[in-house]
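> return atomic coordinates for the entry below.
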Amino acid sequence: MALSEIKARRRSDYKFQLEYRTRWSDNDMYDHMNNSIYYFLFDSVVNTYLINHCKLDPPTSTQVGLVVHSHCDYLAPTGFPAIVDLALRVNKLGKSSVTYEIGVFERGTEEPKAVGEFIHVFVERESMKPGTTGMKEDLRTGLAAIQSSGKAKL
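Below you'll find the model as predicted:
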C-alpha cells in the first residue's frame, strides 16, 4: 500500500474503535509515545474485538491466533497526556488467516498518527497448525463484520 493511501486514512475508514488514555510511562526520552507501545495497542484492540465480537475466549478456546506479521507506519508523534482512538478493520479474510489494519488517531483529529498491520493465523491449540476447516464460524462472522470490502474472501 502506498504511503499516500495510508496518510489519507480517516476514522470513517474503520468499523470498530477503542479508546486508549496514554500513560506517562508510554512516553520515551524524546517525549512521545514509544514505538513498542503501538504494538501493545495493536494487540489490545485486536484482542478486545475478538473477545467481545467473535466469541473468542483465549484461556479456553481450541483455536488461537498466532501473529505471523506486523508492521507500523509512523506518521506523526503523539504521547502523554493524549487520548487516542484505536481504529480497527479487516483488510483480508482467508480460510485460517486475517489481515487487520489499525489506525491510531489522537482525540479531536481526523489524520492518523500511525497505521499498522497485524496478521493472525488461527491454529488448533493442540497441534499449532491450521484446522482443516479453517477458523471457527463465530470468529469468521465477527471478522467479516468489520471487513473493509464488506465481503469475506475465502
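> switch to C-alpha atoms for all contacts and neighbour counts from now on
Fine.
> okay, buried residues for the helix of greatest length in the chain please.
If you go by DSSP state H, the chain has its longest helix at helix 35-53. By 16 or more other C-alpha atoms under 10 Å, the buried positions in helix 35-53 come out as Y38, Y39, L41, F42, V45, V46, N47, Y49, L50.
> quick check: what element follows that helix along the chain?
Following helix 35-53 in sequence order, the next helix or strand is strand 63-74 (DSSP states H and E).
> check which helices and strands that following strand is in contact with.
strand 114-124 (3 or more C-alpha pairs under 8 Å, 6 or more residues apart in numbering; DSSP states H and E).
> tilt between the strand it packs on and helix 35-53?
50 degrees (axes from the mean of the first three to the mean of the last three C-alpha atoms, to 10 degrees).
> what helices and strands are in contact with whichever helix or strand comes after strand 114-124?
Following strand 114-124 in sequence order, the next helix or strand is helix 137-144 (DSSP H and E). Applying 3+ C-alpha pairs under 8 Å, 6+ apart, one finds that helix 137-144 contacts helix 35-53, strand 83-93.
> to compare with the earlier structure, here is another sequence to fold:
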Amino acid sequence: MAQAELKKRRRSDYNFHLEYRTRWSDNDMYDHMNNSIYYFLFDSIVNTYLMTHCALNPPISSQIGLVVHSHCDYFAPVAFPAVVDLGLRANKLGKSSVTYEIGVFERGQVEVKAVGEFVHVFVDRESRKPRVDGMGGKIRGGLEKIIASEKAKL
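Below is the predicted model of the structure:
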C-alpha cells in the first residue's frame, strides 16, 4: 500500500487496541523510540490478540504462528515518556496465513506515527508445516473479527 494512504490511518481504522507506556530504555541515541521497539510492539499486540481472542496458547498449542514477513513505514517519531495506542486489523486472511496491519498512535495526537505489517503462517509445532485444516476454526473465527473488509477473506 502507498505511504500516502497509510499516513491517513486513524484509530477508527483498527478493530483492536492496546496501550503501551514507553520506557526510558526504548529511546535510542537519537532521543526517539528505536525501530526495534516498534517490532516488539507489533509482536505484543498480535500475540495479545491471538491469546485473548483466538484461543492460542503458544507454550502448549500444537499450532504456532511463524512470522514470514514484516515491515514498517515510519511517519513521525515517538519518544519516552509517551503513551502509545496500538491498533490492529487483519488485511488478508488465507487458509493458513494472515496479514496484520498495526497502527502506532501517540496519546493525544490524531496522526499515525508508524504503520507496520506482520504476516503469520500458522503451522504444526512439530512439523513446521501448515495443517490440512489451515489455521483452524478458533483462530480463524477470532481473526475474522478484525478483518479490514470482506474482500480480504480468501
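> work out the TM-score between the chains.
Remark: TM-score between the superposed chains equals 0.98 [TM-score structural alignment, normalised by the length of structure 1]; 154 aligned residues with a C-alpha RMSD of 0.9 Å.
> returning to that earlier point: export the helices and strands packed on helix 137-144 of structure 1 to TSV and tack on distance to H71 of structure 1?
Converted to TSV, those look like this (distance: least, C-alpha to C-alpha, whole Å):
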stretch	distance to H71 of structure 1
helix 35-53	8
strand 83-93	14
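> if I pick the closest residue to K95 of structure 2 other than its chain neighbours, what's in contact with it?
Spatial nearest neighbour of K95 of structure 2, excluding adjacent residues (C-alpha to C-alpha, 6 or more residues apart in numbering): G134 at 5.0 Å. G134 of structure 2 makes contact with K95, S96, F122, V123 under the criterion C-alpha atoms under 8 Å, 6 or more residues apart in numbering.
> what do you get for L154 of structure 2?
Going by C-alpha under 8 Å, 6+ apart, L154 of structure 2 touches K92, L93, G94, K95.
> return the residues in contact with the last one.
If you count contacts by C-alpha under 8 Å, 6+ apart, K95 of structure 2 has them with D133, G134, M135, L154.
> return the closest of those residues with respect to L66 of structure 2.
M135 (11.7 Å; C-alpha to C-alpha).
> which residue in structure 1 aligns with that closest one?
Aligned by TM-score structural alignment, M135 of structure 2 pairs with M135 of structure 1.
> let me see the contact set for that match.
So M135 of structure 1 contacts Q63, K95, S96, S97, F122, V123 (C-alpha under 8 Å, 6+ apart).
> isn't I119 of structure 1 up against I102?
No - between I119 of structure 1 and I102 there is no contact under C-alpha atoms under 8 Å: 11.1 Å.
> if you count surrounding residues, which of those two has more?
Neighbour count, other C-alpha atoms under 10 Å: between I119 of structure 1 and I102, I102 has more, with 27 against 21.
> which SSE is that one in?
strand 97-106.
> sorry, back to before: of all the contacts of L154 of structure 2, which two lie farthest apart?
With C-alpha to C-alpha as the measure, no two of the contacts of L154 of structure 2 lie farther apart than K92 and K95, at 10.2 Å.
> distance check, the most far-flung residue of structure 2 relative to its centre against V112 of structure 2.
Distance from the C-alpha centroid of structure 2, by C-alpha atoms, centre = their mean, peaks at M29 (26.0 Å). Per C-alpha to C-alpha, to the nearest Å, M29 of structure 2 is found 23 Å from V112 of structure 2.
> what's K136 of structure 1 in contact with, if anything?
The neighbours of K136 of structure 1, taking C-alpha under 8 Å, 6+ apart as the test, are Q63.
> nope, P58 of structure 1 is what I was after
P58 of structure 1 makes contacts with I51, V64, as judged by C-alpha under 8 Å, 6+ apart.
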